[in-house]
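Enquirer: Make a model of this:
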Amino acid sequence: MSVQEYNIQKLRGIVYNCLDNEQLDSAQLNVEILCAQNPANLDSIHLHGLVLYRRGLYKSAYNLTANKMHMGCAYVFALCALKLEHPQEGIYVLQKILDTIREEGISEESMESNLGKNENQRSVLPDIPSFYNLLGKLYASMDDDVNTVVCYSKALELNPFLFEAFEQLSKLGAKIKIGKVYKPTSTFSMNPPAGSELFESIAPDTSVELKQPEDSKPKGRSLFGRSNIMGTPEFSKNKVKNLTTPKVRELKLPEAPTRKTRSSVTSDAFKPPPANTSSSFPRRSNRLSASKVTSRLLMQPISGLGTPSTYDNDNTTHMDSIKTNKDSWLKRSYNFSNMPPAPNNNSDFRNFNEVTSENELIVLYGRIARAYKAFCQYDCFKAIRLFTSLPEHVVDMPWVLAKLGRLHFEIVNYEQSEFYFQKLRQIDRTRVEDMEYYSTLLWHLHKESELSYLSHELYQIDKYAPQTWVTIGNLFSLNRDNEEAVRCFQKATQLDQNFAYAYTLQGHEHVANDSFENAFESFRYALSIDKRHYNALYGLGMVHLKLGDFTKAEFHFRKAIDINPVNVILTCCVGMVLEKLGKRELSLKQYDFACKLQPLSMLALFKKAQVLLALQQYDLALKDFEKLQKLAPDEASVHFLLGELYKQLGRKSDAIKQLTIALNLDPKGSHVVKESLEGIQTIDTIDEEMNDH
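Expert: This is a model prediction of the structure:
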């Protein structure tokens, strides 16, 4: 290795170390020195772009990595395009790289993947699942749901642990076959090749899916020879013919502070490498091909790692050699049927443990995925059951506690929702995420002191978080200061223009101010951000209900129910509209269904009893009112209607008792109660006169 090549290797190690430790200013200086010594090298340009991106200099990174046929450069360019709101340019570059891969006849599944690498095996270059995940984000920013689903699905197929792809698919309402994505493999052991053969073949994957005839292997020109998008060095054809995958013991790593994570090889690497000898997980491990170690070590265009020190312009790289090595182990035939049922040496024990460990993770991820899918589908009772059935240490994770808090909030089980949110706050006191829902819960519970304390604490933690301003807005709303509440919600939307929930709350405040046009605008904007945001549909329905447009109100309420079919409030809203339309029998069915969804829902019971009273089904109404009396002993309207019911049944003393309680609970409605009491006295007078005659 020449002095210049050694310096380049050392500088790269320094930059990696700076990036790992968030020493971005030092990384900037060192990467500029690196690029000054090697200005045309695409790996160095990618590293420079990565540093600029991490520093938030998106425009600079965007310009630097533009028009570079290199996977790393294209990825950084697309990241910057997303930040700068130029999604089409990012999509074009990423698709161009993927198209080039396909033109070369190389399957995406056979490309090196970062899946399965541990903390000592990280790769600087993005893998194919990351490409598709970023493409999904770019398409999502353009509201292209079809391509968004396609890209996220592909990313999840290639890397099932890329859970953000699963989250986005679930939020879009895509149908995901979780059993196929998170499918555990059967554990088996394998006798690895003995001696140096194991390292020469770089521990080939022995999964059944990769056991294929030689002729079935994709053909084509070398991707890396023509466009060099992986940033690998170029060799002459003569040298490549004699180039084999270097044995691990022959590698001489410089003593520069190179990042250990860039290679899975250490100085005592003659111990069997834990990842590369693995027979783990047939469905995914085939993406960690035989080229894994070589492609990573030969990625940099320097000659000190067992490669020739001179390069020709013949447009042929080490990929030919890798394909040759891959052929050699693909041609081997492992007799899986004759494999021993249990591990029989240290390597086998490690392989067995790796497969077992990965299976446990896959099963866990599958269970979490099922629960999250039910959560996104608002199948609240199922989601609660699935989340609470997870292992105890998983249930106590902040992420799971937040979901449980929201689920109980959705089914109007406010007491249990508060329990989970309080537990979440005990575990992570500085958490800002999901506090917008907790603050709305406190608003519903009329807990002003708790909401005030939460607002103050969140402001101290992060006054630039939109959730903070939603919480403060809910506090003003609880105090009936609607104008200040609107300003706070507007502040939240300024901090995050895609915060649909803040627009919805803003719309509700406009409704409280009878500013219906502004309310329409807020709710519609929320829906433009999130088409499945049922809260905004509910808001639109309420505005139409207030304006007396009952048909449109019913339409929006039913659309909200299509998204969230188990929400009791939405079901009751449909019943209220049907009542307004004079369809009491149909409204009764809605209230009855709401009571089945949640037997202790006071709203559903009250509306049902009210309709039964209007339909003169007094016995059925009496049962529901007596239940309500126990559930809501301080609700004046319950006692008033129960008094009216007793009056109809001729139970005058009970009627007077209930009406008196209603009068004491709500003095403002005294005139209505007094009229009802006077009605009882009038009835008594009429009865006395009739008896006299």
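Enquirer: C-alpha from now on. contacts and neighbour counts both.
Expert: Fine.
Enquirer: in stretch 660-678, what counts as buried?
Expert: For stretch 660-678, burial by neighbour count (16 or more other Cα atoms under 10 Å) applies to 660-663, 665, 670, 673, 676-677.
Enquirer: this one next, for a side-by-side:
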Amino acid sequence: MAPNSATVATVLRQTIYYHIDNFCLDSALFFAERLNAHDRSSESAYLLALCHFRLGDSKTAFETSRSAGFRGVHLGCAFIFAQSCLDLERYKDGITALEKARGLWTAKCNIGKHSSTTRAAYPDAAAVSCLLGKLYRAYDDKKKAVLCFEEALKTNPLMWDAFAALCDMGVNVRIPSIFKHTDSFARNFDLEPGMTLTFESTPAIPEPLRKKVGIQAVSDESDPFEGNFSGNGMLFGDSVQSDSLSLSRLAASNARYNSNMSLRGGQDGMETPNGTGVAILDSQATRMGVAQEPPQAPTRRTRAAQAAVEPSIFDGPSKTGLRFGAARRRERAQEQPSDILDSSIKAPLPAPATTDRKRTASGHPVQPRPVNGEEPRRSARLNVPSRTTAASRATAAAATGLGSTAAREVKKARPPASRIGRPGSGGMGRVVSGNRKPIDDPNMEVDQAEAPRVKEPNVVQVPPPKPAGESEPVKIDEALKWILDLLKKMAQGYLLSSKFEGKEAMNSFLSLPRSQQDTPWVQARMGRALYEQANYVDAEKHFQRLRMIAPTRHEDMEVYSTILWHLRKETDLSFLAHELVEAQWDSPQAWCALGNAWSLACDHEQALKCFKRAIQLHPKFAYAYTLQGHEHTENEEFDKALTAYRQAIAADRRHYNAYYGIGKVFEKLGNYDKALYHYNAALMIHPAHAVLICCIGTVLQRQRNIGQALPFFKKAVELAPGAPEIRHKKARALMATGQLDEAMKELIILRNLAPDRAQVHFLLGRLCKMLDDSKGAVRHFTIALSLDPKASSQIKQEIEGLEGMMDESMLP
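Expert: Have a look, this model is predicted:
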């Protein structure tokens, strides 16, 4: 018989999702091709495109999902098609596909629906809006990109990609308005009915109570429904129609269970709480999305039904626990009424009346309590062995405990009466101790007086299990508030660092818990914030910590290599570069680090090859273009340098380093107006960059506007007090404006910062010469000559002029 086509497709889909979840992508692709050949539908095309995209084959994913994706008739195909368009730089096609499918994803939110057992197969409004914003941003439509990212954050404030994109675009965002706790968003995390019903969540029954009272706990292994149920089809939100076969089997087993329990109930219609198996069956049906009425509780078994399965009552005790002789057993069997014995074996007894429901161990009805309060005679009860075997107790517990509750409330026994024997007891010998009065409880099948003489356990009243998820909303609200508060601090630091406000960003990151500070992302952001302040020494410490925490991380390593380049640590930079390249040769950050190492070694040709390789690996890597432009500038290849800088700006409009590079090229070419224009453009992006401010002052100084240049030098020194070059330019400007005392203070600080720089001592010598301090001038010129012998001609000219001054001062 040919299999059902829909069932085959369902099994194949579950197999594909299984392999995707377990990262067996090649197997997932293999079965996706089988499914697409068997069922030519949009769903099959989506799964095939998804497998190709997960494997990094964007071109094949584009072709596979284009038919249904570009028309917007299937959300999954449209989403994969748009993702492929983003990789292939076909931004307009991706935007068109998502806009056509807008009716399929608008006003949908899947946050909180993803767990270890449930998952949404298709993206929601936040995910699609974020992808649409990325496409608009790449398409250079900033206005629509901002709107899409805002919509994504309104739907899901935990969409960090959208927030980071807004910060990287330079948009002013209000963090308290984004990361705020709302009831509508918190309710997305509420667990659906049936999702929290697990065996671990139900209160465990004490071990002595299970053994003595007869409560049977159903475990995972013994549950027939749980063992045979497969949830693969529901992991990604498949419809109930795809599991029609499983549902039909589940319904059939449920009907058989109810019919069996109703047949066992006999004529006794007393209600009993549901058994564990029925509760588990209902929970499984609820998880599969089937709305059904709970099955009727199984009725209590009657005396007649128990008579056929309880040999301990009618057939005497088993041989394993026999405590009496064979003669006494035969004597007791002969004195029992034969009609009761035969009827109990051959056919079940009819349902007893309410007053005749209690019987002794031999089957005699218990005499009802007299109205006048007189005690019944104990001879009315037949004797039973004082102890029953463990097997008989287990059989009775299994027969009577089906569908019963964990414990049964037993009425308190009456005070014992005096022991009075009755003559003519039928020759049964001694009577079992019956000091307790019979309990007038219709729910008890066996008289308490006929129970074994073993000490009865204390009946423990097990409280009803607490409804699952009763306090979940409160816990979820607390967890969301904690997460949102944490995100506010991290978002504040990220926003400030994107605005290049390094000090404020550092304060935000330092307010995080210590455990969060010691994470790679936070350490990288703190290092970058200090790098943007030109505080290379402290920035290096954070990147060293980052390398200890995550030695395999390649992101932000190009910044770390630049820090080592500024600190002139050639050995550390070379070690970092070779370690990164060996670990991952196709990483653009690794090749940028290697290029910086060659640049520090003054081998610019090798550095250019490394930067070119980084660009080949990542064509949108703006910093690689900038480093390439710096090397062309060092080689005085200004046309190539300008091309590289412009390509960096095309990759990232807010990459201020490229504007700085263009300004430096025009400055060297003597075009100071264009240099000022590009320096100011870079300063608008990064208003607190000390080097940019110093460059503006330098250009103004070369234009003979020393008065206008001096404020820029002072501001640059305030922003970077430990930068020797900036203080050197400030000291020269002070000397040019005649502020010699302030210039002397700056040069003394500069000498302490860089005592091995010949330029510092040369400038101190000239300042001493201007102050008529010939001895100090000679000392500093001599130190400068020893530090830089190449500048001996210029230093000797200054010394000769100083000797002439000394000779003139000695004249009368």
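Enquirer: Kindly provide the TM-score of these chains.
Expert: TM-score for the superposed pair, counting by TM-score structural alignment, normalised by the length of structure 1: 0.77. Supporting figures: 567 aligned residues with a Cα RMSD of 3.1 Å.
Enquirer: and the buried residues of stretch 660-678 of structure 1 as JSON lines, adding distance to residue 492 of structure 1 and secondary structure?
Expert: Output for those, formatted as JSON lines (distance: Cα to Cα, whole Å; DSSP: H, G, I helix; E, B strand; the rest coil):
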{"residue": "660", "distance to residue 492 of structure 1": "46", "secondary structure": "helix"}
{"residue": "661", "distance to residue 492 of structure 1": "44", "secondary structure": "helix"}
{"residue": "662", "distance to residue 492 of structure 1": "41", "secondary structure": "helix"}
{"residue": "663", "distance to residue 492 of structure 1": "42", "secondary structure": "helix"}
{"residue": "665", "distance to residue 492 of structure 1": "38", "secondary structure": "helix"}
{"residue": "670", "distance to residue 492 of structure 1": "42", "secondary structure": "helix"}
{"residue": "673", "distance to residue 492 of structure 1": "44", "secondary structure": "helix"}
{"residue": "676", "distance to residue 492 of structure 1": "48", "secondary structure": "helix"}
{"residue": "677", "distance to residue 492 of structure 1": "50", "secondary structure": "helix"}
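Enquirer: Closest one of those to residue 9 of structure 1?
Expert: Closest approach between the buried residues of stretch 660-678 of structure 1 and residue 9 of structure 1, by Cα to Cα: residue 665, at 80.2 Å.
Enquirer: Quick one: map the closest one onto structure 2.
Expert: Matched to structure 2 by TM-score structural alignment, residue 665 of structure 1 sits across from residue 787.
Enquirer: do residue 184 of structure 1 as well
Expert: For residue 184 of structure 1, the aligned position in structure 2 is residue 181, judged by TM-score structural alignment.
Enquirer: can you pull the contacts of that match?
Expert: Counting by Cα atoms under 8 Å, 6 or more residues apart in numbering, residue 181 of structure 2 touches 480-481, 484.
Enquirer: got it, and residue 719 of structure 2?
Expert: 533, 688-690.
Enquirer: what about residue 226 of structure 2, is that helix, strand or coil?
Expert: Secondary structure, DSSP: H, G, I helix; E, B strand; the rest coil: residue 226 of structure 2 is helix.
Enquirer: Would you quantify the distance from it to residue 768 of structure 2?
Expert: Distance of residue 226 of structure 2 to residue 768 of structure 2, computed by Cα to Cα, to the nearest Å: 93 Å.
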